[in-house]
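Asks: next come a sequence and a model predicted from it.
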Amino acid sequence: MQLQVEPLAIQESDKFDVVKLPLLSEEQQKIINPIVPPTSGIRMVILDKKNDLLLMPANRQYMFLRVFKAISEVAKQEIGKPQPGVLLVSDDRPSANHLVGLYAKILAYDGYKIYFQKTYDPQSKAEADNEPFYSRMGTPHGSASVALFEEIDLVIVLTASHNDLIWNGVKFYIDLPMPISGRVMQSVSQRALEMSEIRMQKDFCAQYIDADKRNNDYIIDLTKKVIDLSILRNTKLLLWPYMGRAPELRDLFERVGVNVVLIERAMEPPNPTVNIDYPYLESKMQEHQISVAILLDTDRDRIVLVTRNSKTSKLETFLPNSLYAAMHSILAKDFHKNIINVRTIPSDPRGDSACKLSFVTGVGYKHLGMILYGALGKTIDTAKFDTGILYVEQNSKYEKLKHIHDIQRAIQQSPIRGEDILMVLWEESGGHTINLLDITEDNNHMQISSKIPTIGDKYPAEALLIICTLLAKGYNFSDILSKEIAGTRKMIEADDEKKVKIVSTFAQMEGQSFQVKEQTYTINTFQQVNNQIAIIYLSSLQTKVYFRPSGTGPGVRVYIFGPKNTIDQELDQIIGRINTMF
């Protein structure tokens, strides 16, 4: 598609340009400072789509410039250096190059030392050679780079993840690979609303580094400590990024001996958890005689696995929720791994019993990362912790963590001791991260540490290597988990006001019964540390239902775990009942 960019009103001088910002409408203010905070960064519509033409209006660019400038100023204040190092990258959206150029000029004016990702993929080289602001990376590799490079204090990824093509957004990471939320995110939104002009440096010099390579070195080193990867040599894999070519993942798999077949067909929306062309996928798998396919969203932090069942020859689709629970069960039972399980509340609970200790949290790595860094004794912003949804499973019940020290206390009260303990951080939508911890105790003093950098954001490449290894060893994931219980999810369409109304109404009904047809549920809640209710939990004898406001779209996400033969009907009835109420 052809991209047409509407020019901005710019006042030029010798060294910098000045952009005078128009006033924001009430609707634009809500987009920049939403009632329901996003789970990761800020996302906004940047393009209009008309037939085969993509239009980038100036009024939308001004909104992005506000956010860009606000992040630059707030992050520099948080870092506390006169010339911080920033890695600026994007996904493969058509708006990427233009926005990277605008952002780089803002960062240069603010005194940052700017790093771009080196392009080594031969197929992308020609495009990069003709584009001065070409700096592409998947979000996981970008985020982790803030921990893998001493010279990088800030990572900024321009991406809208799995949202439609017309969207773009910003994810950013300061000092730690952990999504920004709470006080810092509020400061960014407030600063973005207040500014009236932005200055951008005319000329700057970016330094190119190969952060992808350092990430892959780290991933292979860590994964080899978990499982022997040698069985992957000469296996075949079909890789389908829904946008772009995912050169970092191709390089990763090829380095361990996998023959990768790449599909370059773009999909809209770029989200494999809701959008798979099965006839096309099956034809490609048959053409290349491949039994394993990995499908990825735009910024490669949301994955779907499709395999051919060796017994029935039919394709089986594994969404992350059940896939990760099965992987943990195999690693614990057959490979004798000690696992600390850290998962978001709507994630599949069927792998919990195989793990030594389980924490459950609110949705998003802004919660999961706090468990990791809290366990390691790192300083966590009080405002971030107070707005977290953090629980530990004790005696078959979930107990709320009330203080950051409660994380270490829960581990100390568990029997987990030794080297290379697996702490897995994961969520139902696709994120997964493995960290290796050493837990020792001397004279009742427990020490938790790690010999390698720790990652508190989505980093699913490690899990993908392990999953492919288990498949090569003959494991069938559909045989691992209970077949009587299943999980699924749907969305109730709702704007921010309706999202809040649904959750607040059920919060006031806590402890009451909720009747839907012949089923009776008890209304429970999960709360933030500061006691604000954030997730509604309905439970019956056989079924668990969770719902919460989406941080990435206009709706309330509803998750259900229950009897396989009835959960779809049960979920539809619950959503229907809620819709009649609101």
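Replies: Great, that's in hand.

Asks: contacts and neighbour counts: CA atoms only from here.
Replies: Fine.

Asks: what's near enough to touch the closest residue to Glu197 other than its chain neighbours?
Replies: Nearest residue to Glu197, sequence neighbours excluded (CA to CA, 6 or more residues apart in numbering): Lys20, at 4.5 Å. Contact analysis of Lys20 by CA atoms under 8 Å, 6 or more residues apart in numbering lists 9-10, 196-198.

Asks: so who does the nearest residue to Trp426 once chain neighbours are set aside touch?
Replies: Spatial nearest neighbour of Trp426, chain neighbours left out: His432 (4.2 Å); criterion: CA to CA, 6+ apart. Residues near His432 by CA under 8 Å, 6+ apart: 324, 424-426, 458-460, 463.

Asks: same thing but 6 Å
Replies: 425-426, 458-460 (CA atoms under 6 Å, 6 or more residues apart in numbering).

Asks: what about those residues, which are in strands?
Replies: The strands, defined by DSSP state E, take in 425-426 from the contacts of His432.

Asks: now, which of the contacts of His432 sits nearest His98?
Replies: Lys458 (26.3 Å; CA to CA).

Asks: structure B:
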Amino acid sequence: MPDMHEQGKPIRKDEICFEDLHLKPIDGAIQVVLPKMTPDQVDAVDPLIPPTSGIRLRILDKKDTGYSCPASKYTLFLRLFKAISTIVKEKLGRVARVIVTSDERPTSDALVKHALQILAFDGHELLVQALEKKTITLDQFTHSGMSTPYSSAAIAVLAGIDVVITVSASHNSATWNGIKFYFKQPIPVAGDLLKEISKKAIELVEIPLKSSSSVLLHADDIETRINDYVLDVIKHVIPIQGITGKPVVLWPYMGNAKEIHDLLLHYGVNVVKIEKTMEPPDPTVNLPIDEVKGYLERSGASLAILLDADRDRIVFIIKIGNNFVQLNPNELYTAMHNILARDYKKTIINVRTVPSDPRCDGNAACTIESGVGYKHLGMIQFVSSGIPVDKSQFESALIYGKLKEGRVKIESSIALLDFLGNNLPTLEEAVLMVLWEESGGHTMNLVKPRFNGTSLEKLEPVTPLIGDKFPAPAIILLAELINRGHDLVSAIDTSIAGQRVEIEADDKRKQAIMKAMEKRVGNQVIIGGKSYEVVDYRDNLGMLDIISFRSDQSVLFARPSGTGNSVRIYIFGEKVSGKKELENVADYLKNV
């Protein structure tokens, strides 16, 4: 089973041998003849367990010297590009305006170029990220680098964009790559539409490409326009003044994170950038702490911000006197929400995935728990704002309203608005609606509750709504709070600790574990000498998504990963005993 988090030296483009594609000329274009897919490849493109966000595939094989990129793996991406191009055209009844972007992993530029040739052959209008506005041919194209959060935001912030395709495998090893796709809304495509794309991709035999010299691209500095949106969001929260003139260490694990760098510069920060690629590009699992400490001490900075490859997972290292404190996403966002609610009197609608940290629930006006991934979180945001979403996305969503005692299942848009209306103040002023998940994503939207009497009609957007991971505002706000002297650690209930492990499981094993646990729902199980009640979390179709183990002192969650071959297990409980509990439950699930 391939590891998505392989640790080692960064992979350079010149280390990769790309196998030649089978090409044949057609009238004014080129045809890619596709190799036959193996059963494993069919399962990867159309997985049994629905992915939480896009499709990720292993694209490189390690050799004695360097890496190879087999055509059989590379063309899986071309299949998906063609399927997206075809289905979007059918859905719209016309050609689309499409932005294509990528991260900086070594296979991304080649994939983006082929995506642009495929889309151009079908007549779509193509946009890419660049430092200046101009029209170029694909022959002149070099790179359309933009983080996944900014790519998804583009469909909300820029007028007239129908589709965004971004090539990235997020925090995973550079031997992997992936595709995330947004259609009309900044919510990752899921449900029936993603299934339709997978089926179409598998059916393909040949794919035509437009000649690169005749592909026209509209280049623009999309990042700067999205940063204007970020500045607008932040000014509605608190004034930024504490970080002005202060040094801050910034370490993007892949690429240069120009968008975050520019935001910090806007607020007068003295940015000390570490320009070193890491493998895997994920600071939550690959953190050379001594190296970070050295940069903090030499620069005189009290804060280091570490970013994964697509800049949606963050780690903060804070220097307090002679001590260094590491805070991961769950802790950062929990502390920020508590401080904004408690010290700045902000009303917060707390929308989080079920396994996320519960230690800010008490300071929120209300808490909604969702299934894992922004296909759930973003859908909740849009439905509550009266914006239609694909019917299959709501049907496959997992939504619970958290009560002081227990929870209530939310199975309709009316029930969602009723829950929000019963918990929000009736004053029609802007509130913060935060969407966040245990793996690191965070999004902050500004909305105004609109009541008709005592009934909530909708949450009216103050700024364009983002329904995918978009942590840029949170990064700036957290840096500001730290430099104002707020102690993020003391803002969290430290009697409770959150921890996580993963156990290996392919899709069939994931299903077997969930089926076995489904039979135990509502019963007590004894694990490591401790009694737990087994509780289920189900989507609106009744499908089991997450299992919870509950004792008097702790709560654990287990759920199949939507991005890798694993089952993830989380605990919120006492720090020392919790680690042993986590190990015991992991062993139990391995053998269930």
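Replies: In hand now; what should we look at? Only a predicted model underlies this, so the values are computations on that prediction, with no experimental measurement involved.

Asks: care to give me the TM-score?
Replies: TM-score for the superposed chains, counting by TM-score structural alignment, normalised by the length of the first structure: 0.96, backed by 571 aligned residues with a CA RMSD of 1.6 Å.

Asks: can you show me the strands along the stretch 401-550 of the second structure?
Replies: 407-409, 431-436, 442-452, 455-461, 497-504, 524-527, 530-538, 544-550 (DSSP state E, counting those that start in this stretch).

Asks: kindly report the same for the stretch 151-300 of the first structure.
Replies: 154-158, 167-174, 197-201, 207-209, 236-241, 259-262, 292-296.

Asks: among those strands, which is nearest Lys30 of the first structure?
Replies: The nearest among these, by CA to CA, is strand 167-174 at 15.1 Å.

Asks: equivalent range in the second structure for that closest one?
Replies: Aligned by TM-score structural alignment, strand 167-174 of the first structure falls on residues 176-183 of the second structure.

Asks: how much does that stretch stray from the first structure?
Replies: Compared with the first structure after the fit, stretch 176-183 of the second structure shows a mean deviation of 0.6 Å (mean CA distance after the TM-score superposition for the first structure).

Asks: list the buried residues for that stretch?
Replies: 176-183 (16 or more other CA atoms under 10 Å).

Asks: do the same with stretch 356-363 of the second structure
Replies: Quick answer for stretch 356-363 of the second structure (16+ other CA under 10 Å): 356-361, 363.

Asks: before we move on, what about stretch 335-347 of the first structure?
Replies: 337-347.

Asks: mind listing residues that contact that stretch?
Replies: 321, 331, 355-363, 421-428.

Asks: swap in 7 Å and give it another go.
Replies: 321, 331-332, 355-363, 368, 421-428, 546, 559 (CA atoms under 7 Å, 6 or more residues apart in numbering).

Asks: quick one, which of the residues you listed are buried?
Replies: 321, 331-332, 355-363, 368, 421-428, 546, 559.

Asks: coming back round to it: need the winner for burial among the strands of the stretch 401-550 of the second structure.
Replies: strand 431-436 (a mean of 25; mean count of other CA atoms under 10 Å).

Asks: for the buried residues of stretch 176-183 of the second structure, which one is nearest Ser152 of the second structure?
Replies: Once CA to CA is applied, the member of those that ends up nearest Ser152 of the second structure is Tyr182, at 6.7 Å.

Asks: quick one: the closest one from Gly467 of the second structure, how far?
Replies: Tyr182 of the second structure sits 10 Å away from Gly467 of the second structure, going by CA to CA, to the nearest Å.

Asks: just Ile503 of the second structure next, same as before
Replies: Counting by CA to CA - Ile503 of the second structure and Gly467 of the second structure are separated by 30 Å.

Asks: what does Cys360 of the second structure give?
Replies: From Cys360 of the second structure over to Gly467 of the second structure (counting by CA to CA), the distance is 21 Å.

Asks: nearest spatial neighbour of Thr244 of the second structure, chain-adjacent residues omitted?
Replies: Per CA to CA, 6+ apart, closest to Thr244 of the second structure is Gly268, 4.6 Å.

Asks: aligned against the first structure, show me the partner of the one you found.
Replies: That one, Gly268 of the second structure, aligns with Gly257 by TM-score structural alignment.

Asks: returning to what we had before: what is the equivalent residue in the second structure for the residue nearest to Glu197 of the first structure?
Replies: By TM-score structural alignment, Lys20 of the first structure lines up with Val33.

Asks: Ile207 of the second structure versus its match, what's the distance?
Replies: 7 Å.

Asks: same question for Leu465 of the second structure.
Replies: 35 Å.

Asks: could you do Thr244 of the second structure as well?
Replies: For Thr244 of the second structure, the distance to Ile207 of the second structure - CA to CA - is 52 Å.

Asks: who has more neighbours, these two?
Replies: Ile207 (19 against 16; other CA atoms under 10 Å).

Asks: Val292 of the second structure pairs with which position in the first structure?
Replies: That one, Val292 of the second structure, aligns with Leu281 by TM-score structural alignment.

Asks: for burial, what's the neighbour tally of its match?
Replies: 18.

Asks: now do it against Ser478 of the first structure, distance only.
Replies: With CA to CA as the criterion, Leu281 of the first structure and Ser478 of the first structure are 20 Å apart.

Asks: same thing with Ile466 of the first structure?
Replies: For Ile466 of the first structure, the distance to Ser478 of the first structure equals 16 Å [CA to CA].

Asks: what sits against the aligned residue in the second structure for Ala58 of the first structure?
Replies: Using TM-score structural alignment, the equivalent of Ala58 of the first structure in the second structure is Ala71. For Ala71 of the second structure, the contact set (CA under 7 Å, 6+ apart) comprises 19-21.

Asks: with Pro554 of the first structure instead?
Replies: By CA under 7 Å, 6+ apart, the neighbours of Pro554 of the first structure are 493-495.

Asks: try it again at 6 Å.
Replies: 494-495.

Asks: what lines up against it once you look at the second structure?
Replies: In the second structure, Pro554 of the first structure lands on Asn565 (TM-score structural alignment).

Asks: tell me which of the strands of the stretch 401-550 of the second structure approaches Pro51 of the second structure most closely.
Replies: strand 544-550 (12.0 Å).

Asks: how about the residue nearest to Trp426 of the first structure, what's its partner in the second structure?
Replies: Match for His432 of the first structure (TM-score structural alignment): His442.
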